[in-house]
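1. model the structure of this input:
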Amino acid sequence: MFWKKSPSAVLASLLAIHLLAHIDRNMLLGFSPQIIGDLGLSNAQYGFLVGAVWVLSFGIMAMFMGTLADRFSRTRVIAAGVLIWSVCTWASGHAHSFEQMVVARFFVASGEAALVPAAVALLAELFSEKRRGTAMGLFFMGIPLGIGCSFLLAGTVGSTHGWRTTFDALGIIGIGIALSLMLLKEDRSQLAPQERCAAFLPQVLATLRLVGGNRALRSTIIGFVLAHLVFASLSFTQLWLVNERGMNAAGIATRIGALQLLFGTLGAVVGGVMGDRLAGKLPGGQAKFMFLLVATCAPLMIVCRFVAPDSPLFYMGMCAGFFLPLALYGPANTAIMSMTPQSMRSTISGFTMLCINVFAIAIGNLVVGMAVDYLHESGITAPLTGVLLATDAVAITSALFFALAARASGRQPVLETEVLQVER
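-> Okay, the predicted model is just below:
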């Protein structure tokens, strides 16, 4: 497997694929006013479309794909996922009803569920623990780059050619990438038993036992999940700025895209690099570093909801919200991988993705949409402002769980080479 001899090239390739994944996933956010208008969606339907529909597919498939990636070829698992999500991205551009869009996005999520579990385990194999946070942070730059590019495409190419043509083009690009990935081989059938996972059900049960029996791991995952409620706020940010701050839809899409691109990317890089450098110096390691990140960004995020749009604090708060969740990806995944046996890394990554998509993305977006509709019908003049403020406050409670993880990690050894015995 010659391609493994160049970890940097593998990382760059995975970053490019991750970028495409998040462009495809977040185009609904960039085109939210247009798609809501064309398909006649309510706020609750839109919240379901960008949230709950993902857990019906992505959440379950992330863990299933994780077990496949731990047992078979990770490159082939990724290639199959890219092909599925790209075909269904093309299909999304041809949807003419809420139901058709739900079906298309359901299978986009199924395909995207293959990428992160396989990629995280592959990077954990190729990079030492001292460099792992940086590698993870660079890989997860695909999230802010993808979100930013989706808004930029919506505000530029999309404003000229429309959202349907944009979806068509993205689907075709992804199909080409998937066919190229099929050429990369990775034969895991010859690995030692401790390096390959068990069958699906025993692997899932072993994962639950691992999480249930490791307080530091459990607290890290809970904190990481809660921090993702920032993304539930992001799903409604453009609607908030247009409906309650009086900004132009096309202009704000470009502005959000640029800020997300800059500060989300900065967060991914800074979080990964600084986490690697400070983990050995801080009591509690990566978990303590994540606690400090949340504590630093939280005040600005809250103030943003109260000040006028022309205030510097307004943009500082928005930028802190873009920076924080991405800054957590490098240290969080590094901490999780260090507490997970090699034979379970893709599976535990899939489990984490499952929890994120169930509790933060699906339930978070649906509850936000329902709450906004309820407050609007009750005559509240600025329902989005109040709901998004509450969402940010819940996300900030992640600091408590990172503090608990830091305390617990000081009482137990880091699991780097230990093998969890499961029935095979």
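
2. C-alpha from now on. contacts and neighbour counts both.
-> Will do.

3. just the strands from the stretch 51-200 of the chain, written as ranges.
-> For the stretch 51-200 of the chain, no strands are identified by DSSP state E, counting those that start in this stretch.

4. alongside the first, I'd like the structure of this one:
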Amino acid sequence: MPESARADPLRAARRAGRRAGLRALLPPVAAWLVANLVTWLVAYGSVAGDGSEVAYWSTGSRRRWDAEHYLSIARTGYEMFRCRERYPDFPDIVCGNVAWFPGYPMLVRAASATGLSYEWSAVVLAEASLLGMFAVLWWLLGARLTPATGLTLAIGTVFPGGIYLHAMFPVATGTLALLLCTVGVKRSSWTLAAAGGFAAAACHPVGAVAAVMLLASAFFAWRGDARPLRFAKAVSAAAVTACGVLWALWLMWQATGRWDAYATIQAVSYGQGDLRRPLEEMRKAYDFPFSDWYRPKGDLPWLVGHGLAAHRPEFWLNAAFALLVVATAAVLLVRHHRLAAEEWAALTLTVAVFLLPFLAGAEMSWYRNHAQMFVGLVLVSRMARWVQVPLLAFCAIQYALLGAMFFAGVLV
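-> Sure, this is the predicted structure:
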């Protein structure tokens, strides 16, 4: 047989493989595009109600409050000082940017080496992370388009708090790291699980919940190993995750000379750092008067006017989502007497992410922290259609309302 005849079937197989790979990427890419389209429409209704400008396509629309601190860390590193040294009319408390973790800013700094501005580097990193989130979620769902997986991706495009996945915040990057940590648990890859945990914790304090999940993984993962090795892998992966927090504290110490820089600014300037009563913190978060604290001037677009208190239905939606994830896991356990390793991981992370802001006292930022419950979509794919469809509808409505708060500059 001629050499060319033998090569033709091989080339055809490679082409077929490439086409199959491209088809497998279509659903997550489509979800990412839809997420941006929906967010643009929310921005249009929030900021450009008269149709004169669509601010979503500018970096300014993604740059809100804490984004300034992440950008300052990317540019010049950490700093800590007495507020009155620079702002004479400010209370005599500690100021600086040591209340924010370095994972995202360091990646922004690296991206800026390509010639992009820090602002555009931050936006590109957030959007690339969001695309990665959809891709990894799609893999965890089996990369097969069905009504269940399609609805799950659709819910992901309007996920509660997901407006921050497009902003200059570490929410998308940290959530991608949590998903990669989940993949590591599913594949029994200690390296991937530990690396994902480290990255999640280095991006945001909420990411430290990966350590809790990895400790618990000794009971539901690493099935191919003997029991002592399971515990060794779980404990060591959790320890690597904790190193993400230690790395953040080390960078702060290098810049300020104080190991307690993070704890000090959290306690003195933000009244955080100690454990709180979660039910009491939930009430404070629910009652926080955003519309009185900052109200845009002039005539408000309809969407903004109806969304100034959107954090309240957001609380109920987030709580319902966490409960639905728990209920789904319970039903699966009753019916099948087991959960897959990635389902245990998603369950643990979802509950921990929901509770952590209320244990720490994040009354003005819990809604963006809760966006990292995105990992719970692994279990949403196992929900009945009569649950998925209403959940999608409620998420879409709430996404528009909370997005209006964000683009109007009301949310922190």
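
5. can you calculate the TM-score here?
-> The TM-score (TM-score structural alignment, normalised by the length of the second structure) is 0.28; 198 aligned residues with a Cα RMSD of 7.1 Å.

6. show me the helices in the stretch 1-150 of the second structure, by range?
-> With DSSP state H, counting those that start in this stretch as the definition, the stretch 1-150 of the second structure shows helices at residue ranges 3-46, 67-76, 103-112, 118-140, 147-157.

7. need the ones you listed in CSV with mean neighbour count, can you?
-> Supplementary listing: the helices of the stretch 1-150 of the second structure in CSV, determined by neighbours: other Cα atoms under 10 Å:
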stretch, mean neighbour count
helix 3-46, 15
helix 67-76, 19
helix 103-112, 21
helix 118-140, 22
helix 147-157, 22
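
8. out of those, the one nearest V326 of the second structure is which?
-> The closest approach between V326 of the second structure and any of the helices of the stretch 1-150 of the second structure, judged by Cα to Cα, belongs to helix 147-157 at 16.3 Å.

9. could you point out the helix or strand that follows that closest one?
-> Beyond helix 147-157 of the second structure in the direction of the C-terminus, DSSP states H and E gives the next helix or strand as helix 171-186.

10. circling back to that earlier point, a markdown table for the helices of the stretch 1-150 of the second structure, including distance to V304 of the second structure?
-> Listed next are the helices of the stretch 1-150 of the second structure as a markdown table, based on distance: least, Cα to Cα, whole Å:
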| stretch | distance to V304 of the second structure |
| --- | --- |
| helix 3-46 | 6 |
| helix 67-76 | 21 |
| helix 103-112 | 30 |
| helix 118-140 | 24 |
| helix 147-157 | 21 |
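
11. quick one: which of these is nearest A400 of the second structure?
-> Go through the helices of the stretch 1-150 of the second structure one by one with Cα to Cα and the one that ends up closest to A400 of the second structure is helix 3-46, at 5.6 Å.

12. remind me what the closest one packs against, helices and strands.
-> Using 3 or more Cα pairs under 8 Å, 6 or more residues apart in numbering; DSSP states H and E as the contact criterion, the neighbours of helix 3-46 of the second structure among helices and strands are helix 118-140, helix 147-157, helix 302-305, helix 385-407.

13. try 6 Å this time
-> With contacts taken as 3 or more Cα pairs under 6 Å, 6 or more residues apart in numbering; DSSP states H and E, helix 3-46 of the second structure sits against helix 118-140.

14. how close does the spatially closest residue to P105 of the second structure that is not a sequence neighbour sit to M106 of the second structure?
-> Once its chain neighbours are removed from consideration, P105 of the second structure has its nearest residue in A74; the separation is 4.5 Å (Cα to Cα, 6 or more residues apart in numbering). Applying Cα to Cα, to the nearest Å, the value for A74 of the second structure to M106 of the second structure is 6 Å.
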